[in-house]
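Engineer: fold the following and give me the result.
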Amino acid sequence: MKDFEHLMTVWQGQPVKEQLSVDEALRQVKKGMGGLRSKTLQGIIGISIALAVTAISLLFSVFTSWASYIGLLTLIIGMSIYLSLQIGDYRTISSHDPTIDPAKYLETLKIYQKRRAYLYDRFYYIYAVIITIGIGLYAVEVLEDKPMMVKVIYYSLTAAFIIFCSLFLKDRIIISEKEKVKLIIEKLERLKDQFEG
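Structural biologist: Alright, predicted model coming up:
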């Protein structure tokens, strides 16, 4: 009997889960998703500009080395694949309104979360290799008549930048985005549990 009373005391001492205000939770979800949509759209615009500049260079510049053409073509292929993934993600998070059907929106967010995990965990390194090869091949002709010191500085800075993005910047962006998406999913799941429970 003592154990039962102790169990009751512990159970009653548990904090009661605070009920979420539906309006407040949906407002926070919309605000969070607005930020994600904005960042994704900025990425789409940025890669589109880079892709356009690279395509114009490929079409209107005259190079003597085949390596420059292959390098630019490699850059275009890599950026096109990345752009298509970004557009797909943007469509995924923009396709439903959380205020109309939160349960469907929750499923959409989980799909978005999986797509982003693929983008950051697997495709990013493929993309980095494609871009590195493209830049390396393009730079062969551009740096052909430059002094060795300029070549060393260029390739060192390029390698340092790619390593910095891959090891430091990418992880900070990923962690920030994963936390935002996780928080939004948790809010929607709590709302769903409130209505089902």
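Engineer: C-alpha from now on. contacts and neighbour counts both.
Structural biologist: Noted.
Engineer: so Val181 makes contact with Leu109?
Structural biologist: Yes. Shown here, Val181 and Leu109 form a contact pair, counting by CA atoms under 8 Å, at 7.5 Å.
Engineer: which residue comes closest to the spatially most central residue of the chain once chain neighbours are left out?
Structural biologist: Per CA atoms, centre = their mean, the C-alpha nearest to the average position across the chain is that of Arg116, at 5.5 Å. Using CA to CA, 6 or more residues apart in numbering and skipping the chain neighbours, the partner closest in space to Arg116 is Asp89 (7.6 Å).
Engineer: how about Lys17, secondary structure?
Structural biologist: Counting by DSSP: H, G, I helix; E, B strand; the rest coil, the backbone at Lys17 sits in coil.
Engineer: give the contact list for it.
Structural biologist: By CA atoms under 8 Å, 6 or more residues apart in numbering, no residues touch Lys17.
Engineer: ok, now how distant is it from Pro102?
Structural biologist: Lys17 is 20 Å from Pro102, where distance means CA to CA, to the nearest Å.
Engineer: let's compare: structure for the following, please.
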Amino acid sequence: MQEFDHIEALWAKAKHTVDVKISADDMLKQAKKDVNAMRTKSLLNIVGMALSIFAFASIWFWYDFNSIFAQLGISIVILAVLLSTYMLYKNHWLIAQNDVTENPNIFVQRLKLYQVQRHQLYNRLYWFYVIAISIGTILYFFEILANLKLILQFVIPILSFGWIILCSTLIRKAVIKREKERIGLLIEKFERISRQFKETE
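Structural biologist: Below is the predicted model:
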């Protein structure tokens, strides 16, 4: 038993003394892969929002509204989604406009700005978005729900606003936390890459 403890102690010591050095090139490849994944996700968000604008706008073509409130409601929803899509595009442009391999320091600055703008997007703009969507949905429901069965007149608003509340609390917090960690790790990687490049010069 003592021999096993001795071997285990030697293994633990050897494990701590081995310093694995990753080259700046390998770190840069990994960081570039992470940035490309972030760019792709950002672009997919923009495409999803753009498709939802067309989906809401198509309601005008498929349904003949009798009330101006329903049309006003859809207009408010489309404007809110349009503004959010524009803000997402502005964020995307920050990380999409330059090559990460050219100057890691410049890219770190852009990532930090991207992080600040994403924080603003999930806090200030998000609440504007939720309030606008809620008002638009309420105005839209005035006409639509009147044509449905009584049970659906209760179920649809409850499910709709329940989903908005769920997105505004649990899902939003989880997304903010995950994105903050991901961008933070990426900033740390690029700062390490910059330091390694300076050391090799």
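Engineer: mind checking the TM-score on these two?
Structural biologist: After superposition, the two chains reach a TM-score (TM-score structural alignment, normalised by the length of structure 1) of 0.85; 183 aligned residues with a CA RMSD of 2.0 Å.
Engineer: picking up where we left off before, the counterpart of the residue nearest to the centre of structure 1 in structure 2 and Val100 of structure 2, how far apart?
Structural biologist: Superposed on structure 2 with TM-score structural alignment, Arg116 of structure 1 falls opposite Arg118. Distance, Arg118 of structure 2 to Val100 of structure 2, using CA to CA: 19 Å.
Engineer: Glu191 of structure 2 too?
Structural biologist: Per CA to CA, Glu191 of structure 2 is found 12 Å from Val100 of structure 2.
Engineer: ditto for Leu125 of structure 2
Structural biologist: In this view, Leu125 of structure 2 and Val100 of structure 2 are 28 Å apart by CA to CA.
Engineer: tell me, how many residues neighbour the residue nearest to Arg116 of structure 1?
Structural biologist: A count of nearby residues for Asp89 of structure 1, using other CA atoms under 10 Å, gives 21.
Engineer: alignment lookup: it to structure 2.
Structural biologist: In structure 2, the residue matched to Asp89 of structure 1 (TM-score structural alignment) is Asn91.
Engineer: the helix or strand hosting Lys90 of structure 2 vs structure 1, average distance?
Structural biologist: Using DSSP states H and E, Lys90 of structure 2 sits in helix 68-96. With mean CA distance after the TM-score superposition for structure 1, helix 68-96 of structure 2 departs from structure 1 by a mean of 0.7 Å once superposed.
Engineer: stretch 42-50 of structure 2 now?
Structural biologist: Stretch 42-50 of structure 2 differs from its equivalent in structure 1 by a mean of 0.9 Å after superposition (mean CA distance after the TM-score superposition for structure 1).
Engineer: how distant is that stretch from the center of its chain?
Structural biologist: The chain centroid and the centroid of stretch 42-50 of structure 2 are separated by 10 Å under CA atoms, centre = their mean, to the nearest Å.
Engineer: for that stretch, give me every contacting residue.
Structural biologist: So stretch 42-50 of structure 2 is contacted by Val81, Leu82, Thr85, Leu88, Tyr89, His92 (CA under 8 Å, 6+ apart).
Engineer: please report how far the third one lies from Trp163 of structure 2.
Structural biologist: Pointing back at Thr85 of structure 2 there. Distance, Thr85 of structure 2 to Trp163 of structure 2, by CA to CA: 20 Å.
Engineer: just the helices in structure 1 please.
Structural biologist: For structure 1, applying DSSP state H gives helices covering 2-12, 22-60, 66-94, 102-118, 124-142, 148-164, 170-196.
Engineer: relative to helix 148-164, how tilted is the last one?
Structural biologist: Meaning helix 170-196 of structure 1. Going by axes from the mean of the first three to the mean of the last three CA atoms, to 10 degrees, helix 170-196 of structure 1 is angled at 20 degrees with respect to helix 148-164.
Engineer: please state the offset of helix 170-196 of structure 1 from the chain centre?
Structural biologist: On the basis of CA atoms, centre = their mean, helix 170-196 of structure 1 sits 15 Å off its chain's mean C-alpha point.
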